[in-house]
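with the sequence up front, the predicted model follows.
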Amino acid sequence: MFLDVVELRDFYDGHLGLLARRMIRRRVRELWPNLRGQSLLGLGYTVPYLRPYRGEAERVLAAMPAQQGVLHWPAEGPNASVLVDEAELPLEDASVDRILLVHALENTEQRAAMMTEAWRVLAGNGRLLVVVPNRRGLWARFDHTPFGHGQPYTVSQLSRLLRDSRFTPTRTVHALYAPPYTSGLVIRSAPALEQVGHRWFTRFAGVVMIEAQKEVYAPRRVRKRVLARARALLPSGRPSVPVPANRDRTA
């Protein structure tokens, strides 16, 4: 079940939200350092992570599920957010180059349909980036943050879901190694904890992030194989083309 959009906005305006925004955004930027000339769709509550791309990508759109609610975004310019049914996105096939899912997959009750829609609207050479709470991390154990709601995932669980949804995982990263406390010491030491955790304790990160590529298969040439098999099954010494019944056999 989705959290209300106002709760999400208030979280990201607070100390822990600013910490999560900074740490996760850094990893997103490492995976996608340059989206110049490309289109970017955020599904869920992604606006804290879309902002760096507004002046870079050709088009940035924030799609917010109906059960969550929608807010005007960005505050300082024309609206780029839209209220959607995550199982029926109002976009054409293969119309976006990048899709970012945050606070989406772990909360939706239409997981299969949402992933089908993500596959449909993503371009053939596009990339999907999913951010979900880590089942083994501390952030999934406390419900005073959005990462403590919904279904958390391990790397293997998320990878399997992506493959079942016709995506091929390409890169996996983690973020949020600092505990979800508002202590000034924790906030100040978060960058150092991030470096240590990224090197030694990835399994205990707060979130799992997997980038995946859309699987597009070439049509198989079944007809030729079927014909070849049919010829191979003909009786030995018999012609492959039948002789007409009224042919003059004495000729």
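Now that the structure is in, tell me what you want to look at. Numbers count the residues shown, from 1 in each chain.

hey, let's count contacts and neighbours off CA atoms from now on
OK.

Leu89 touches Glu117, doesn't it?
Yes. If you go by Cα atoms under 8 Å, Leu89 and Glu117 touch, sitting 6.5 Å apart.

can you give me the buried ones in stretch 65-75?
Neighbour-count burial for stretch 65-75, counted by 16 or more other Cα atoms under 10 Å, picks out 65-71, 73.

stretch 114-129 now?
For stretch 114-129, by 16+ other Cα under 10 Å, it's 114-124, 126-129.

before we go on, here's another structure to hold up against the first:
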Amino acid sequence: MSDVMPTTVPDFYQTQAGAYCAALLRERLQWFWPEIKHQKVLGLGYAAPCLGAWQGRGALCFTALLPECGGAVGGTTFGGPERAVVAEAAHLPFQDEAFDRIVVMHAFRSEAQAITVLRGAGRVLRDDGRMILIGPSIFAGRLRQCKTPFAHDSAFAPTTFRRVLAQAMLQAERRDEALFFPAQWGGGSVRRGRAGDIAGKVLAPGLGSIALVEVVKNIYAPRPLPITPWRRLWRRQPLMAELHAEHPAKRKQS
């Protein structure tokens, strides 16, 4: 297999290494949510390869592809093109609280974008729903998966990650990890990758290259006020002071 990473995220998941990654991630997702029959699940970013975790289990799966992932509605989407859409994260074409579960993968390129994506996802997530965020670990996760799309995803430090969640009115509840070794090392053998992950969790817990974090809505979290309006207010104060100072002088002249 070539050492050159495919040009788009969907192309990678058509390769042997991509299928290997998706299979291991699906196993971890089944551990988080073993039974979600009759529930609506959304894959956001490019999470279509992971939605097969609930194939044949009664879940109704949809896919929202972000334009920056290079995805297109077609055969690579789980559930068929009738359940897939290409949309901006800030303008997802779904009603509020439409989904019981959301899987977000390959959706974060910066802190600001992550906040936008999570706010959009939080809008379409039920108040009692759950969301799983999949991304590279801060502990050299992107370096170990440099031949995969995870190399282009943002890896947030714990303090930054908590700040991002707070800005989106979310909070973390559970965490898991996968792919302790580069995807190319697995040789396409899911059994070998599973054994490597088990050994990694025993010998080096917390050092997996891919982190899976389950988050829920924090409905009591205060939403921070934007900074820009306050800056405008302070800029207006000198002008208002000048107007008040000129006003008495104008009255005397009149």
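Thanks, I have the structure now. Just so it is clear, the model here is predicted, and its values are computed rather than measured.

could you dump the buried residues of stretch 65-75 of structure 1 into a markdown table and include distance to Val196 of structure 1?
Compiled in a markdown table, the buried residues of stretch 65-75 of structure 1 are given as follows (distance: Cα to Cα, whole Å):
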| residue | distance to Val196 of structure 1 |
| --- | --- |
| Pro65 | 35 |
| Ala66 | 39 |
| Gln67 | 37 |
| Gln68 | 35 |
| Gly69 | 37 |
| Val70 | 37 |
| Leu71 | 36 |
| Trp73 | 35 |
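
identify the farthest-apart pair in those residues.
For the buried residues of stretch 65-75 of structure 1, with distances taken as Cα to Cα, the pair at the greatest spread is Gln67 and Trp73 (17.6 Å).

ok, the counterpart of Val124 of structure 2 in structure 1 - contacts?
Val124 of structure 2 maps onto Val121 in structure 1, with residues paired by TM-score structural alignment. Applying Cα atoms under 8 Å, 6 or more residues apart in numbering to Val121 of structure 1 gives the contacts 91-96.

what subset of the residues you listed is buried?
Neighbour-count burial (16+ other Cα under 10 Å) applied to the contacts of Val121 of structure 1 gives 95-96.

which of the contacts of Val121 of structure 1 fall within strands?
Counted as lying in strands by DSSP state E, out of the contacts of Val121 of structure 1, are Val96.

for Pro210 of structure 2, what are its contacts?
Not quite, residue 210 of structure 2 is Ile, not Pro. 134-137, 141, 177-180.

trace it over to structure 1, please.
So, by TM-score structural alignment, Ile210 of structure 2 is matched to Val207.

could you do Gln113 of structure 2 as well?
By TM-score structural alignment, Gln113 of structure 2 lines up with Gln110.

can you get me a residue count around that match?
Counted with other Cα atoms under 10 Å, the neighbours of Gln110 of structure 1 add up to 13.

same check, this time on Gly56 of structure 2
Neighbours around Gly56 of structure 2, by other Cα under 10 Å: 9.

can you classify it as helix, strand or coil?
Per DSSP: H, G, I helix; E, B strand; the rest coil, the secondary structure class of Gly56 of structure 2 is coil.

any idea how far it is from Leu118 of structure 2?
Distance, Gly56 of structure 2 to Leu118 of structure 2, by Cα to Cα, to the nearest Å: 28 Å.

where is the longest strand in structure 1?
Per DSSP E, structure 1 has its longest strand at strand 122-133.

tell me the helix or strand right after that strand.
helix 155-164 (DSSP states H and E).

what is the subsequent helix or strand relative to that following helix?
Helix 155-164 of structure 1 is succeeded, C-terminally, by strand 167-175 (DSSP H and E).

so the residue mapped onto Val131 of structure 1 from structure 2 versus Gly58 of structure 2, what's the distance?
The alignment partner of Val131 of structure 1 in structure 2, by TM-score structural alignment, is Ile134. Separation of Ile134 of structure 2 from Gly58 of structure 2 (Cα to Cα): 23 Å.

what about these two, which has more around it?
Neighbours were counted for Ile134 of structure 2 and for Gly58 using other Cα under 10 Å; Ile134 has more, 25 against 13.

so that one sits against Val215, correct?
No. Under the criterion of Cα under 8 Å, Ile134 of structure 2 makes no contact with Val215, lying 11.1 Å away.

strand 170-178 and whichever strand or helix holds Lys201 of structure 2, what's the angle between them?
Assigned by DSSP H and E, Lys201 of structure 2 belongs to helix 190-203. Computed with axes from the mean of the first three to the mean of the last three Cα atoms, to 10 degrees, the direction of helix 190-203 of structure 2 lies at 110 degrees from that of strand 170-178.
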